[in-house]
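> no letters, just coordinates:
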């Protein structure tokens, strides 16, 4: 993370690569049982991570960013409390949503996990590997990040539209799901970029605009479980709305009205799909 703050994202982008690569190679061996296989995989993960840490320490990765930190804060502040509260609410709220999802059949949970992995990988690939080059501790303007966000939204939006059309032609029964994932991809990328710009260009207290989002959505999911139409569509919309609504609020705070309205339209669209699914499938 220190190297990322310097504008060098390659280390954080590759942080899981050595461990996953070694664990995959180890799994190819003919181990005598599943228990031994899992043990070998975990050992490989630990070994590769230790080697990665040793390599970073040898190359003094991120050391310059730490060196430039003041020996003590110039003044007392509550920044860490804002970030701690935001993390607690976000992770805690999503855990509640996952718990509520357990009332659905196992097949639905499997279908839910696939879009989550797709969206997470797209955001990690495009945002985590590029944004630190545009926004870091020496950046004094969000102009480059705003331009990147527009280009990224156009790219993902184009792919999402093409994917939705292809999904409708090939699997019409999953068209609604494909559309939700398409909207979620744009919302997730926008939210990730907006979060990084917020950390750099707004005070920590700006986190308060998104802290309320997750509890509202958790309550909405809890109420939706009382409907006969609660299912995969409602869950996907809930997860996507966390990113879409957060992106909308943060981009408004950052003064990026164009992308804020894009996120706002996605929020309205997802809300409409959620409500429609509950009404159409209710007894």
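Yep, that arrived. Please read these numbers as outputs of a predicted model, since none were measured by experiment.
> from here on, just use CA atoms for contacts and neighbour counts.
Will do.
> for the most far-flung residue of the chain relative to its centre, which three-state class applies?
Largest separation from the mean C-alpha position in the chain: residue 32, at 37.7 Å (C-alpha atoms, centre = their mean). Taking DSSP: H, G, I helix; E, B strand; the rest coil as the rule, one finds residue 32 in the coil state.
> that one and residue 26: what is the separation?
13 Å (C-alpha to C-alpha, to the nearest Å).
> for residue 225, same thing?
42 Å.
> likewise for residue 12?
23 Å.
> those two: which has the busier surroundings?
residue 26 (19 against 16; other C-alpha atoms under 10 Å).
> not counting sequence-adjacent ones, nearest residue to the more buried one?
residue 41 (6.2 Å; C-alpha to C-alpha, 6 or more residues apart in numbering).
> how far away is that neighbour from residue 270?
For residue 41, the distance to residue 270 - C-alpha to C-alpha - is 39 Å.
> list the contacts of stretch 69-77.
Where contact means C-alpha atoms under 8 Å, 6 or more residues apart in numbering, no residue beyond stretch 69-77 reaches it.
> quick one: that stretch to chain centroid distance?
Distance, stretch centre to chain centre, for stretch 69-77: 30 Å (C-alpha atoms, centre = their mean, to the nearest Å).
> again, but for stretch 156-164
So, by C-alpha atoms, centre = their mean, the centroid of stretch 156-164 is 19 Å from its chain's centroid.
> closest to the centroid, which residue in this protein?
residue 120 (5.3 Å).
> residues contacting the residue lying closest to residue 257 once chain neighbours are set aside?
Excluding its sequence neighbours, the residue lying closest to residue 257 (C-alpha to C-alpha, 6+ apart) is residue 251, at 6.9 Å. Residue 251 makes contact with 194, 257, 259, 260 under the criterion C-alpha under 8 Å, 6+ apart.
> got another one to weigh against that:
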């Protein structure tokens, strides 16, 4: 059974795998929230962010760019980063529990759920590290399906526990996710016997850079730190606001993951010598997304359907996310690591601006949502311009901002 599953993932289309992974991922959240959001579902969206933070911050934000860039003489730093990430992952949800308890008052099983999130964070860190190491070499199958088994098991568990209370369903969901990630990690190691050694191996033909790879870590800190600030602010909004934002964010990240994990690594990887193919691909995706989003605005205005406007914002955010993810990879591959300071500065300014708006009384769902969009749009715009794709970048930014402005009356 395990060998059959391993062969199935290795041989399947990355796009199909990514689509299935994100589809089951969204379904599990809908099954969890089923009916109406609660404080338990709010805690899921908050704690999962902290459980995933070390993976996003250290593995995706620092280690993967080093692998992708082919930078040499960094083995010791890779070892330190990869060893420390699981420990940070275990501690993150416990910190988040204290913050969530302080803001909302918590609930009876919050400690149990936090412990499960800590375990989930550790196995996510390990699984994503292995999958991203393969993706850096252009192998996108596993990075497209890294949480597929977890999501399927999670959906099955939630369906089996339909009549249980939300706290019990959430416990079962988390246990299923942990088991799924353990299985996935074992399958990856069995499929690629040398993978563990490759995690910290020097590239055979690396490039020499004049700035330190820690710039990638600074970029990651600012980006994911800004996201956590926005999530913490949203926890203080009306009940269930965090769940609503979490579902919207999951839909955007799901669409973006299908693109960035399944397709972009094939166009830009450690052996790439040009960014032309990825630029063309981004232009096509952005054009389609903004066109459909514009149609959503027209439908909302004509029939007073808020849902159409909300869908338009999702597509606009998706366009910004694709721009950012793609050109960050281009910058990592072809530019010096120090270019990451631009993304770090823009993300820090976005978080400070949202905090300022909050302090002046603009405490709305739209302000938070706009902050999320700008975390992707501004770095993507700057990096695309620096990579000499100015016209396409400016048109994307104009389209995203216009759709967000037109949709705002339906979101406030």
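Perfect, thanks for sending it. On a predicted model such as this, the values are computed, not experimentally measured, just so you know.
> map the residue nearest to residue 26 of the first structure across to the second structure for me.
Aligned by TM-score structural alignment, residue 41 of the first structure pairs with residue 173 of the second structure.
> measure its match to residue 179 of the second structure for me?
10 Å.
> those two - which one has more neighbours?
residue 173 (25 against 16).
> which residues does residue 27 of the first structure contact?
37, 40, 41.
> burial measure for the second one, as a count.
Neighbour count for residue 40 of the first structure, taken as other C-alpha under 10 Å: 17.
> tell me which element the nearest residue to it once chain neighbours are set aside is part of?
Leaving out its chain neighbours, the residue that sits closest to residue 40 of the first structure by C-alpha to C-alpha, 6+ apart is residue 26, at 6.8 Å. Per DSSP states H and E, residue 26 of the first structure falls inside helix 17-27.
> in the second structure, what range does that helix match?
The aligned range for helix 17-27 of the first structure is 148-158, by TM-score structural alignment.
> quick one: that stretch to the first structure mean distance?
Following the fit onto the first structure, the mean deviation recorded for stretch 148-158 of the second structure is 1.4 Å by mean C-alpha distance after the TM-score superposition for the first structure.
> what about the helices in the stretch 301-412 of the second structure?
306-334, 340-359, 365-386, 390-407 (DSSP state H, counting those that start in this stretch).
> any chance of CSV for those helices, columns distance to residue 17 of the second structure?
CSV is the format used below for the helices of the stretch 301-412 of the second structure (distance: least, C-alpha to C-alpha, whole Å):
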stretch, distance to residue 17 of the second structure
helix 306-334, 18
helix 340-359, 30
helix 365-386, 25
helix 390-407, 28
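> buried deepest among the ones you listed, which one?
Greatest average neighbour count among those goes to helix 306-334 (a mean of 25), per mean count of other C-alpha atoms under 10 Å.
> what's the angle between that helix and helix 365-386?
For helix 306-334 of the second structure against helix 365-386, the angle by axes from the mean of the first three to the mean of the last three C-alpha atoms, to 10 degrees is 30 degrees.
> mean per-residue distance, helix 306-334 of the second structure versus the first structure.
Counting by mean C-alpha distance after the TM-score superposition for the first structure, helix 306-334 of the second structure comes out at 2.5 Å.
> before we move on, the earlier item: ok, so of the contacts of residue 27 of the first structure, who is nearest residue 208 of the first structure?
residue 41 (40.7 Å; C-alpha to C-alpha).
> ok, the closest one touching residue 20?
No. Residue 41 of the first structure is beyond contact range of residue 20, at 9.1 Å (criterion: C-alpha atoms under 8 Å).
> for burial, what's the neighbour tally of the counterpart of residue 231 of the second structure in the first structure?
Mapped onto the first structure by TM-score structural alignment, residue 231 of the second structure lines up with residue 98. Applying other C-alpha under 10 Å, we find 15 residues neighbouring residue 98 of the first structure.
> now residue 282 of the second structure
Neighbours around residue 282 of the second structure, by other C-alpha under 10 Å: 22.
> what do we get in the first structure for it?
Checking TM-score structural alignment: residue 282 of the second structure goes with residue 149.
> which secondary structure element contains its match?
Using DSSP H and E, the element containing residue 149 of the first structure is helix 143-170.
> now that helix on the second structure. Mean distance?
Mean deviation for helix 143-170 of the first structure: 1.8 Å (mean C-alpha distance after the TM-score superposition for the first structure).
> show me what that helix is packed up against.
helix 131-134, helix 175-201 (3 or more C-alpha pairs under 8 Å, 6 or more residues apart in numbering; DSSP states H and E).
> again, 6 Å this time
helix 175-201 (3 or more C-alpha pairs under 6 Å, 6 or more residues apart in numbering; DSSP states H and E).
> from the middle of its chain, how far away would the helix it packs on be?
Here the centre of helix 175-201 of the first structure is set off from its chain's centre by 8 Å, with C-alpha atoms, centre = their mean.
> now stretch 77-85 of the second structure
On C-alpha atoms, centre = their mean, the centre of stretch 77-85 of the second structure falls 21 Å from that of its chain.
> so that stretch corresponds to what in the first structure?
Going by TM-score structural alignment: stretch 77-85 of the second structure matches no residues.
> show me what counts as buried in that stretch.
77, 78, 81, 82, 85 (16 or more other C-alpha atoms under 10 Å).
> stretch 131-151 of the first structure too?
Buried, per 16+ other C-alpha under 10 Å, within stretch 131-151 of the first structure: 131, 132, 133, 134, 135, 136, 139, 142, 145, 146, 148, 149.
> same deal with stretch 284-294 of the second structure?
For stretch 284-294 of the second structure, by 16+ other C-alpha under 10 Å, it's 286, 287, 289, 290, 292, 293, 294.
> which non-adjacent residue is nearest the first one?
Using C-alpha to C-alpha, 6+ apart and skipping residues adjacent in sequence, the residue nearest residue 286 of the second structure is residue 319, 5.0 Å away.
> could you find the counterpart of that neighbour in the first structure?
Checking TM-score structural alignment: residue 319 of the second structure goes with residue 186.
> before we move on, what about residue 43 of the second structure?
Aligned partner of residue 43 of the second structure by TM-score structural alignment: none.
> any idea how far residue 92 of the second structure is from residue 43 of the second structure?
With C-alpha to C-alpha as the criterion, residue 43 of the second structure and residue 92 of the second structure are 14 Å apart.
> now do residue 214 of the second structure
21 Å.
> between these two, who's got more neighbours?
Counted by other C-alpha under 10 Å, residue 214 of the second structure and residue 92 do not tie: residue 92 has more neighbours, with 23 against 17.
> what's the counterpart of residue 389 of the second structure in the first structure?
Per TM-score structural alignment, the equivalent position to residue 389 of the second structure in the first structure is residue 256.
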